[in-house]
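> Sharing a model that was predicted from the sequence below.
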Amino acid sequence: MNLAAISVLAFAMSTDAFAAAVGKGTALLKPRWSEALRTGAIFGVIEAITPIVGWALGSAASDYVKAWDHWIAFVLLLGLGGHMLLASLKTAEDEVEKPKSHGFWLLAVTGFATSIDAMAVGVGLAFLDVNILTVALAIGLATFTMVTLGVMVGRFVGAVAGRWAEGLGGILLMGIGALILFEHLKAG
């Protein structure tokens, strides 16, 4: 995986967290930088840990599925990207009311919920020749940045931009999955 692919993956993984951060920023009257940085740090750390956990789980099973690794990565990324794209198309009536509190545990649970996709991507990356620590760090930094900005701009752009970003992230994930499959099939 080259630097461009890692960057695109990191951005794609951070978009659902960005969408949640926009919601958090929208719920606040005047978001402060300290709250945005705190929220970004919580989400970023969780988002950096989950692909490592997924990678470890995937590595444990790698000997059993080496012949199918490219298809597994493709299906996981396609499914996650499709899920993110469908979630981005929900209307306001379909969404659950956003909480007004920014307590640590609420942010941690929200951060974990938005990082499940990163764990699944980690499982898929276990079957590829990739430095998981580099990818996890990139995902964590991208998430930190996107969440911090999402909180700060949330009151100005509202939930529409969050859904748009999540849809774009879903499309990017599906594209990465297709690229992985294409590169493997082309090499073989």
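Nice, I can see it. If you're wondering where the values come from, they're calculated on a predicted model, not measured in any experiment.
> Could you use CA atoms for every contact and neighbour count after this?
Fine.
> Tell me where the chain has helices.
Ranges of helices within the chain are 3-27, 33-60, 62-65, 69-88, 104-113, 116-125, 132-187, based on DSSP state H.
> got another, please set it beside the one above:
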Amino acid sequence: MDVAAPMVWGQIISIGLLALALGLDALSLGLGIGMRGIRKRDIALISFIIALFHVLMPLAGLWMGGYISLMLGKVATACGGVLLLLLGGHMVVNTLRKEESAGYNPSTLWGMLLLAFSVSVDSFSVGISLGMFSGDVWLTVLMFGAAGGLMSVAGLLLGRRVGSWIGEYGEALGGVILVGFGIHFLL
């Protein structure tokens, strides 16, 4: 029996939970955009771009976090935990404010890129935090990309059919999960 197997599964579960937490932004925004009406071709394209951003942004963050980790050592772990706490808290506060953002057209290239960037920016920051710890980089970014892409498809398709009752709470749930990981890293 391999002793490392529980550690590998623990890493997969942890990364999977983070990927789901980060993907909740894509689900939430997808619900809102889907409720306005969107073509299936645009759903596929938006979801692909979001998945790509959910791979590239944390990958860049992981590389930066690895470099910061070499420079700072154990202080980097605490910084990563604080960063996750701040990101999660920000997501929860944004949900509680319930501010309406200005409308834009998500079926244009710039609209798709703006949407993908907005739901992936927290993936970059989480990538920095995760880069301060040892872990499988490709597993992490591929799980982030898969979760972001699949959750955006789900959000856009569900948004075409249901009301906004899930959308406003998705970001808050993702924020609570990030806060939990931040506390874990600090302890």
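Sure, I can see it. Please read all numbers here as calculations on a predicted model, not as lab measurements.
> Quick check: TM-score for this pair?
Overlay of the two chains. TM-score (TM-score structural alignment, normalised by the length of structure 2): 0.88; 178 aligned residues with a Cα RMSD of 1.6 Å.
> returning to that earlier point: nearest to Asp94 of structure 1, of the helices of structure 1?
helix 69-88 (9.7 Å; Cα to Cα).
> what range in structure 2 matches that closest one?
Mapping helix 69-88 of structure 1 onto structure 2 (TM-score structural alignment) gives residues 76-95.
> post-alignment, that stretch versus structure 1, mean distance?
Its aligned residues in structure 1 lie a mean 1.0 Å from stretch 76-95 of structure 2 after superposition (mean Cα distance after the TM-score superposition for structure 1).
> Isn't Val179 of structure 2 up against Leu84?
Yes - the pair Val179 of structure 2 / Leu84 is scored as a contact, 6.0 Å apart, by Cα atoms under 8 Å.
> Would you agree Ile177 of structure 2 is in contact with Leu22?
No - under the criterion of Cα under 8 Å, Ile177 of structure 2 makes no contact with Leu22, lying 9.1 Å away.
> what about those two, which has more around it?
Under the criterion of other Cα atoms under 10 Å, the comparison of Ile177 of structure 2 against Leu22 puts Leu22 first, with 31 against 21.
> corresponding residue for Met143 of structure 2 in structure 1?
So, by TM-score structural alignment, Met143 of structure 2 is matched to Ala138.
> What are the neighbouring residues in contact with the equivalent of Leu45 of structure 2 over in structure 1?
In structure 1, the residue paired with Leu45 of structure 2 according to TM-score structural alignment is Arg38. By Cα atoms under 8 Å, 6 or more residues apart in numbering, the contact set of Arg38 of structure 1 is Thr148.
> measure the residue nearest in space to the middle of structure 2 to Gly103 of structure 2 for me?
With distances taken as Cα atoms, centre = their mean, the residue of structure 2 nearest its centroid is Leu22 (2.2 Å). Using Cα to Cα, to the nearest Å, Leu22 of structure 2 is found at 23 Å from Gly103 of structure 2.
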